[in-house]
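Novice: I would like to see how this sequence folds:
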Amino acid sequence: MGKSTLLNHILGQKLAITSRKPQTTRHNMLGIKTEGAIQAVYVDTPGMHKGGEKALNRYMNKTASAALKDVDVVIFVVDRTKWTDEDQMVLERVQYVTGPLIVALNKTDRIEDKAELMPHLSWLQEQLPNAQIMPISAQHGHNLEALERVIAGYLPENDHFFPEDQITDRSSRFLAAELVREKIMRQMGAELPYQITVEIEEFKQQGKTLHIHALILVERDGQKKIIIGDKGERIKRIGTEARKDMELLFDSKIMLNLWVKVKGGWSDDERALRSLGYGDL
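Specialist: Just a heads-up that it's a prediction; the model follows:
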């Protein structure tokens, strides 16, 4: 739907991972933008998961819902005139938000006949009468300056919470793990299910080189074979693409080593999830 793409474009640099697969985001991530007297702290949340049978799904739904209680403005990002079961889940939560609500109608630049939007805009306004609806393009930056001005108008006066050069609350280890996971999801597409995570086992600067060892956890042997690929070609591509992004992010030469390990049932094991940084369930 473009939440993470929107955050990256507003910040002016890549922070949150993106892929064509919905619900790529798994954790709340702060994106911090400071311009003069205004400091906006954006919370990129996981998308809602219908069903939520596994512990991982429950964690993501709980994380996304909890974020609504602690923010000054809610931005509900939807994809043009598409409407999914997950969108409906979000709507059923944000309709009770008492503070400002913005519906960011994303990818509207892809609609040639804007008249097609009118019935959907009217329907959205009926569902959320107190919301301000704004057509945008997260990828191409259309109408994002106007969106930021609206957001800034809603922010309360307060001291800045973060130094003006800080852009996130997440550690370098976390960002490195997310970049590896992004490349896997982009390589796999629909081939690989959601039961995959990445853990950084070593993150050490030696001279001018940053050495990173990443463990990729999957649930079945077949998934491991898919990630490694024929003669290791796929995991090499994943490593090469992740390393390039890491060098830009960390401004350092990177030595990246990847391993794949099978850990059956990790995505439905609450203790395993906590040990992998998924917090309380």
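Novice: C-alpha from now on. contacts and neighbour counts both.
Specialist: OK.
Novice: Distance of the residue nearest in space to the middle of the chain relative to residue 16?
Specialist: By C-alpha atoms, centre = their mean, the chain has its centre lying nearest to residue 25, at 3.4 Å. When C-alpha to C-alpha, to the nearest Å is the yardstick, residue 25 and residue 16 sit 8 Å from each other.
Novice: Name the residues contacting each of those two.
Specialist: 4, 44 (C-alpha atoms under 8 Å, 6 or more residues apart in numbering).
Novice: ok, now which ones touch residue 272?
Specialist: Counting by C-alpha under 8 Å, 6+ apart, residue 272 has contacts residue 266.
Novice: three-state assignment of it?
Specialist: Secondary structure, DSSP: H, G, I helix; E, B strand; the rest coil: residue 272 is helix.
Novice: for residue 120, same thing?
Specialist: helix.
Novice: nearest spatial neighbour of it, skipping sequence neighbours?
Specialist: The shortest distance from residue 120 to any non-neighbouring residue, by C-alpha to C-alpha, 6 or more residues apart in numbering, is to residue 81 (6.1 Å).
Novice: Sketch out the strands for the stretch 1-150 of the chain, chain order is fine.
Specialist: 29-35, 38-44, 74-79, 101-106, 132-135 (DSSP state E, counting those that start in this stretch).
Novice: wait, which of the ones you listed is closest to residue 216?
Specialist: strand 29-35 (20.8 Å; C-alpha to C-alpha).
Novice: outside of that closest one, which residues touch it?
Specialist: 7, 10-11, 15-16, 39-45, 162, 164-170.
Novice: Run the chain-centre distance for that strand.
Specialist: 14 Å (C-alpha atoms, centre = their mean, to the nearest Å).
Novice: Same question for stretch 81-93.
Specialist: For stretch 81-93, the separation from the chain centroid amounts to 17 Å (computed by C-alpha atoms, centre = their mean).
Novice: again, but for stretch 162-178
Specialist: 14 Å.
Novice: Check stretch 190-204 too.
Specialist: 15 Å.
Novice: Also stretch 156-164?
Specialist: 23 Å.
Novice: One more, please, to line up against the first structure:
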Amino acid sequence: MTDLPSHRAGHVAVIGRPNVGKSTLVNALVGFKISITSNRPQTTRHRLLGIASFPHGQLLLVDTPGLHREQKKAMNRMMNRAARGALEGVDAALLVIEAGRWDDEDTLAYEALKEAGVPVVLAVNQVDRIKDKGKLLPFLAEVAKDREFAAVHPISALKRKGLEDLVDSLLPLVPEQAALYGEDEITDKSQRFLAGELVREQLMRQLGAELPYATTVEIEQFAVDGKLLRIGAVIWVERDGQKAIVIGKGGERLREIGTRARGQMERLFDSKVFLETWVRVREGWSNDEAALRTLGYHD
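Specialist: So this is what the prediction gives:
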């Protein structure tokens, strides 16, 4: 990385349409898995701060739900408001797009950043998937045409390629000041919140295309018992039929979800975990703003 004259620290909003790899990029820059990922759009539902510390600066990365045009349910509208609200008070923004693709939702994200009036760095993610690299430069030129970016970087968040140059472009855009968090801090979210997200990640990964969007997770118990964390998680669904699918034949799917989530928790928390899971029905929770707020959703 290039030398910078002093230490810098500031907030950078990470914006883009759903499923372009924003959370994977935040995790790669922070160096820890703090944002859950899956191959399904709108895996990220909450605004989350990832703290990426470097010798010459600190980037406070605001990971956001993907901006999308369709706002069918209260949860979709709340996620859009959370994404737009993340732009308030930031020093810069990182617009993440998919290499070889620019569509209406990318335009929506760019326009939101333009309205915010902050410098924007463009991260063109998943360049490792482009077989014909000769197509990449014309694509970058087309995207940058008539749009204002402080820098444009082809990257692969998954393979961690191009990230040093990306950081070097972002740090000059944030203020000269001391670090705002300790070097060992990686997020502003609690372990309780992260535990719920890790259970929900397994729901996103293991269930069918539609069902994950009718599920959410609430942590009812989070207790330290010596060297053991005792965690109780409720998986909320909207119908009895969905409950049966989540539980699976003989409880097999629910056990698999719990086993995989527990393993992720033990790695993240560096502790043994005893995890219990239950599935309960709450009709229409995803289209009820009052219910969403009681379940931890905020805009």
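Novice: on that earlier part again, mean neighbour count, the strands of the stretch 1-150 of the first structure: which tops it?
Specialist: strand 101-106 (a mean of 23; mean count of other C-alpha atoms under 10 Å).
Novice: tell me, that one lands on which residues of the second structure?
Specialist: Matched against the second structure by TM-score structural alignment, strand 101-106 of the first structure falls on residues 120-125.
Novice: One more: stretch 221-229 of the first structure?
Specialist: Mapped onto the second structure using TM-score structural alignment, stretch 221-229 of the first structure covers residues 240-248.
Novice: Trace residue 266 of the first structure over to the second structure, please.
Specialist: That one, residue 266 of the first structure, aligns with residue 285 by TM-score structural alignment.
Novice: go on, residue 59 of the first structure?
Specialist: Aligned partner of residue 59 of the first structure by TM-score structural alignment: residue 78.
Novice: how about the closest residue in space to its match that isn't next to it in sequence, what does it touch?
Specialist: Counting by C-alpha to C-alpha, 6+ apart, residue 78 of the second structure lies nearest to residue 299, which is 5.5 Å off, once chain neighbours are set aside. Going by C-alpha under 8 Å, 6+ apart, residue 299 of the second structure touches 78, 79, 81, 82, 85.
Novice: ok, so what distance separates the last one from residue 112 of the second structure?
Specialist: In this structure, residue 85 of the second structure lies at 10 Å from residue 112 of the second structure, with C-alpha to C-alpha as the measure.
Novice: and these two? which has more neighbours close in?
Specialist: More crowded of residue 85 of the second structure and residue 112, by other C-alpha atoms under 10 Å: residue 112, with 17 against 14.
Novice: all helices of the second structure, in order?
Specialist: 22-30, 74-85, 104-116, 136-144, 163-170, 191-206, 240-247, 252-269, 289-294 (DSSP state H).
Novice: Please identify the most buried of these.
Specialist: Ranked by mean neighbour count, the helices of the second structure are led by helix 22-30 with a mean of 24 (mean count of other C-alpha under 10 Å).
Novice: Mind reading off the mean deviation between it and the first structure?
Specialist: With mean C-alpha distance after the TM-score superposition for the first structure, helix 22-30 of the second structure departs from the first structure by a mean of 0.7 Å once superposed.
Novice: Which elements pack onto that helix?
Specialist: strand 48-54, strand 57-63 (3 or more C-alpha pairs under 8 Å, 6 or more residues apart in numbering; DSSP states H and E).
Novice: number of nearby residues for the closest residue in space to residue 6 of the first structure that isn't next to it in sequence?
Specialist: Excluding its sequence neighbours, the residue lying closest to residue 6 of the first structure (C-alpha to C-alpha, 6+ apart) is residue 138, at 4.6 Å. Residue 138 of the first structure is flanked by 26 other residues according to other C-alpha under 10 Å.
Novice: Tell me which residue of the second structure lines up with residue 138 of the first structure.
Specialist: Match for residue 138 of the first structure (TM-score structural alignment): residue 157.
Novice: what's near enough to touch that match?
Specialist: 21, 24, 25, 28, 125, 126, 163.
Novice: Check the gap between the aligned partner of the fourth one in the first structure and residue 18 of the first structure for me.
Specialist: Residue 28 of the second structure maps onto residue 9 of the first structure when the alignment is built from TM-score structural alignment. Residue 9 of the first structure is 12 Å from residue 18 of the first structure, where distance means C-alpha to C-alpha.
Novice: next one: residue 140 of the first structure
Specialist: Residue 140 of the first structure is 15 Å from residue 18 of the first structure, where distance means C-alpha to C-alpha.
Novice: more crowded one of the two?
Specialist: When residue 140 of the first structure and residue 18 are compared for neighbours, residue 18 comes out ahead with 24 against 13, by other C-alpha under 10 Å.
Novice: Distance to residue 226 of the second structure for the helices of the second structure - can I get that in CSV?
Specialist: As requested, those are exported to CSV (distance: least, C-alpha to C-alpha, whole Å):
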stretch, distance to residue 226 of the second structure
helix 22-30, 29
helix 74-85, 37
helix 104-116, 46
helix 136-144, 54
helix 163-170, 39
helix 191-206, 16
helix 240-247, 30
helix 252-269, 14
helix 289-294, 30
